[in-house]
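1. Provide a 3D model corresponding to the input given below.
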Amino acid sequence: MLGRTANGLFWMFRYLERAENTARLLDAGLRMSLTRDLVTAEEEWRSVIQTAGQRPAYETYNETYTGVQAWNFILRDPKNPMSVRAMLENVRTNARVARNAISGEVWESVNESWMQIESALAKPVGQGQLGDVLGMVRRAGTLVHGALGDSMLRDAGFHFARAGMFVERTDSTARILDIKYYLLLPSLSYVGSSLDAGQWDTVLRSVSGDRAFRWLNAGNIDAKGIVEFLTLDARFPRSIAFCQSALRDELAALARLHRNEGRSNELMRQADMRLTDKTVDDVFDVGLHQFLVDTMNTNAAIAEAIAEDYRFHA
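-> Just a heads-up that it's a prediction; the model follows:
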């Protein structure tokens, strides 16, 4: 497979995952803001913008953090190169680059979803339309992933696509947890309060983990338990442990197909060793922030190594 095609598949699914994650984050932010007073609601939207990594760009054009400003900037603002609309356009562009390596079903799900969402984002989104738009974005991800799983050969293209998805998902979960710890709570005095419980519930909703966590924990919202669930519980498909395990399998499959292991496989083994037999107490002993920063840095290094190993830019 040409490096350009492999790169297109890898980034097609990174952008798709990023768009889905952003939609979930917006949905959780909306739920929280509707239960707060005006001042606290603006802080919620500030944290959403920060978690999405878009605060500097947002503050270049906006002085306040009202909901309608925040979600339209993230969803559709042409001045925002990382808007959901821009991400999905990148999904479609990369799908066209890799058109000869994807099935007709994958292309149709990408193209039809893009046309529907582009139409919905042609004008500013009001609060009444926000839920429908976010649902469209999430369904686009579901359709494309379903088409990938049901219609693609388990060849190199399939594994590059899945590798991109798990690289992006690992980064997203780590970033959301890290931002929670440092930005969502306005004061340490809130720890253990109803606001604190609400913020942790927002974290779970941001990764679609609220129902699974409650089912496993009899409905209790516990910060330490949530950290363990999102970092080390390999049963949850958006936990760091699950994503790293899945990424390891995709890289191993690529190595077998190419009959050669690269630097990405070695970095993946090192990442596995750091998680092996680790407990949530070990995570807090190291420091949650440091653990998450190390995870994000390692994940970025693996992504760079994949590009080098398979000559994405050759």
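
2. going forward, measure contacts and count neighbours with C-alpha atoms only.
-> OK.

3. Longest helix in this protein, by number of residues?
-> In the chain, taking DSSP state H as the definition, the longest helix is helix 3-33.

4. in that one, what's buried?
-> Residues of helix 3-33 classed as buried: 3-30, 32-33 (neighbour count, 16 or more other CA atoms under 10 Å).

5. how far out from the middle of the chain is stretch 211-221?
-> In terms of CA atoms, centre = their mean, to the nearest Å, the centre of stretch 211-221 is set 22 Å apart from its chain centre.

6. which outside residues touch that stretch?
-> Applying CA atoms under 8 Å, 6 or more residues apart in numbering, the external contacts of stretch 211-221 come out as 197, 200-201, 204, 226, 229, 236.

7. at 6 Å what do you get?
-> Applying CA atoms under 6 Å, 6 or more residues apart in numbering, stretch 211-221 has no contact partners.

8. measure that stretch end to end?
-> Start to finish, the residues bounding stretch 211-221 are 11 Å apart (CA to CA, to the nearest Å).

9. And for stretch 206-215?
-> With CA to CA, one end of stretch 206-215 sits 17 Å from the other.

10. Off-centre distance for that stretch?
-> Centroid separation between stretch 206-215 and its chain, computed with CA atoms, centre = their mean, is 15 Å.

11. can you check stretch 203-223 too?
-> 17 Å.

12. Kindly check the end-to-end length of that stretch for me.
-> Stretch 203-223 end-to-end distance (CA to CA) = 10 Å.

13. cool, stretch 24-43 as well?
-> Using CA to CA, the two ends of stretch 24-43 sit 18 Å apart.

14. related to what we said a few turns ago, just checking, what packs against the longest helix of the chain?
-> Judged by 3 or more CA pairs under 6 Å, 6 or more residues apart in numbering; DSSP states H and E, the packing partners of helix 3-33 are helix 84-97, helix 156-179, helix 194-206.

15. So for residue 188, which of those sits nearest?
-> Of all the helices and strands packed on helix 3-33, it is helix 194-206 that lies closest to residue 188, at 9.5 Å by CA to CA.

16. Identify each buried residue in the helix or strand just after the closest one, please.
-> Next helix or strand after helix 194-206 toward the C-terminus (DSSP states H and E): helix 210-216. For helix 210-216, burial by neighbour count (16+ other CA under 10 Å) applies to 210, 213.

17. let's see this one next to it:
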Amino acid sequence: MLGRTAHGLFWMFRYLERAENTARLLEAGFHMALTRDVATAEEEWRSVIEAFGQRAGYEAKHGTYTGHQVWNYLLRDPDNATSVIAMIGAARTNARSVRSAISGELWEAVNESWMEISKLLARPVAQSSVGEAVQIIRRAGTVVLGAMTGSMLRNEGYHFARVGTFVERADCIARILDMKYYLLLPSLSYVGSSLDTGQWDQVLRSVSGDRAYRWLNAGQIDARGIVEFLVLDDRFPRSLAFCHSALREDLAALARIHGHEGESDALMRKSGTRISDLTIEDIFDMGLHEFLLEFLSANRAIAGSIAEDYRFLA
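-> Coordinates of the predicted model:
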């Protein structure tokens, strides 16, 4: 497979995953802000912007953090290169460039999703329409992944698509967890104080983990338990452990197809060993923020090595 085709598949699914996770975080922020006073709601919206590293761009355009400004900036603002509409458009462009490497069903799912979301976001989104917009974006991600899983040959194209998905998902989940932890528990040390269980519940909802977590923990919302679930529980498909386990498997499959391993495989083994050896006590002793920064750095290094190993754009 040509490097530019691998690049197109990798980034097509990174963009799709990023758009979906933006919608998930936006939905969580929206529900939290509705229950807060004006000042606290503004802090919530600021944290949503900061989670995606968009504070500078946002503040260059807006002086305040009102909900209407934030969700339209994230969903459709033409000055925001990482808005949902921009990400869906970039995914479609990449899908078109690799049409010979994907199934017809997958192309149709991406193209139809783009048309539906473009129509939805053609005008500013009102508060009454935020829920509908988020649902449509999340459904688009589910439909595209379903088309990929159900119709693509299990060749290198399939594995590059999955690699892009799990690199991006791990990055987004780590950012959401870091941002929400700082909003809810500013102290770096773990304290058994009373936490806002409603907000921790929204953290779980933002990653579709609320039902799974409750089933495993008899419905009890606990900060330490939630962090353990989202970081270390490899049964949950949006945990950091699951993402890197899946990423390791797909990189191993690519190495078998190509007949050699690269730097990305070595980095994945190192990351896998690191996570498998950790306990929740280790993470809190280190500091959750410090652990997540380390994880994000390792995830970026893996993504960069994948591009080098498989000569993206070559």
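
18. Now the TM-score, please.
-> The TM-score (TM-score structural alignment, normalised by the length of structure 1) is 0.96; 312 aligned residues with a CA RMSD of 1.5 Å.

19. that older thread, next, the mean deviation of the longest helix of structure 1 compared to structure 2.
-> Aligned to structure 2 and superposed, helix 3-33 of structure 1 gives a mean residue distance of 0.5 Å (mean CA distance after the TM-score superposition for structure 1).

20. ok and that helix relative to helix 194-206, angle-wise?
-> On the basis of axes from the mean of the first three to the mean of the last three CA atoms, to 10 degrees, helix 3-33 of structure 1 is oriented at 150 degrees to helix 194-206.

21. Just tell me the aligned range of helix 3-33 of structure 1 in structure 2.
-> Aligning helix 3-33 of structure 1 against structure 2 (TM-score structural alignment) gives residues 3-33.

22. for stretch 265-281 of structure 1, same thing?
-> By TM-score structural alignment, stretch 265-281 of structure 1 lines up with residues 265-281 in structure 2.

23. Tell me the buried residues in that stretch?
-> By 16+ other CA under 10 Å, the buried positions in stretch 265-281 of structure 2 come out as 265, 267-268, 271-272, 275, 280.

24. Now secondary structure and distance to residue 218 of structure 2 too, for the residues you listed, in a markdown table please.
-> Below are the buried residues of stretch 265-281 of structure 2 laid out as a markdown table (DSSP: H, G, I helix; E, B strand; the rest coil; distance: CA to CA, whole Å):
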| residue | secondary structure | distance to residue 218 of structure 2 |
| --- | --- | --- |
| 265 | helix | 38 |
| 267 | helix | 36 |
| 268 | helix | 34 |
| 271 | helix | 31 |
| 272 | helix | 29 |
| 275 | helix | 25 |
| 280 | helix | 19 |
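
25. any idea which of the residues you listed is closest to residue 187 of structure 2?
-> residue 280 (16.9 Å).

26. Enumerate every residue touching the closest one.
-> Contact analysis of residue 280 of structure 2 by CA under 6 Å, 6+ apart lists residue 228.

27. number of nearby residues for the residue lying closest to residue 85 of structure 1 once chain neighbours are set aside?
-> With sequence-adjacent residues excluded and distances taken as CA to CA, 6 or more residues apart in numbering, residue 85 of structure 1 is closest to residue 76, at 5.4 Å. The tally of other residues near residue 76 of structure 1 (other CA atoms under 10 Å) stands at 23.

28. And for residue 193 of structure 2?
-> 8.

29. Specify the local secondary structure of it.
-> coil (DSSP: H, G, I helix; E, B strand; the rest coil).

30. Run through who's touching stretch 100-112 of structure 2.
-> Contact with stretch 100-112 of structure 2 is made by 144, 147-148, 152, as judged by CA under 6 Å, 6+ apart.

31. nearest to residue 136 of structure 2, of these?
-> Comparing those against residue 136 of structure 2 with CA to CA picks out residue 144 as the nearest, at 12.2 Å.

32. helix or strand for the closest one, which one?
-> helix 130-151.

33. could you say what helices and strands that helix packs with?
-> helix 104-120.

34. buried set for the helix it packs on?
-> Of the residues in helix 104-120 of structure 2, 105-107, 109-111, 113-114, 117-118, 120 count as buried by neighbour count, 16+ other CA under 10 Å.

35. tell me the average deviation of that helix from structure 1 after fitting.
-> For helix 104-120 of structure 2, the mean deviation from structure 1 after alignment is 0.4 Å (mean CA distance after the TM-score superposition for structure 1).

36. Report the inter-axis angle for that helix versus helix 130-151.
-> Using the same axes, to 10 degrees: helix 104-120 of structure 2 against helix 130-151 is 170 degrees.

37. The closest residue to residue 234 of structure 1 other than its chain neighbours and residue 235 of structure 1: what is the separation?
-> Closest residue to residue 234 of structure 1 apart from its sequence neighbours, by CA to CA, 6+ apart: residue 242 at 4.5 Å. Distance, residue 242 of structure 1 to residue 235 of structure 1, using CA to CA: 7 Å.

38. More neighbours: which of the two?
-> Counted by other CA under 10 Å, residue 242 of structure 1 and residue 235 do not tie: residue 242 has more neighbours, with 20 against 12.

39. pretty sure that one is touching residue 232, no?
-> No - Residue 242 of structure 1 is beyond contact range of residue 232, at 7.8 Å (criterion: CA atoms under 6 Å).

40. circling back: need the helices and strands packed on helix 3-33 of structure 1 in CSV with mean neighbour count and distance to residue 134 of structure 1, can you?
-> What follows is these, written out as CSV (neighbours: other CA atoms under 10 Å; distance: least, CA to CA, whole Å):
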stretch, mean neighbour count, distance to residue 134 of structure 1
helix 84-97, 22, 10
helix 156-179, 23, 17
helix 194-206, 20, 12
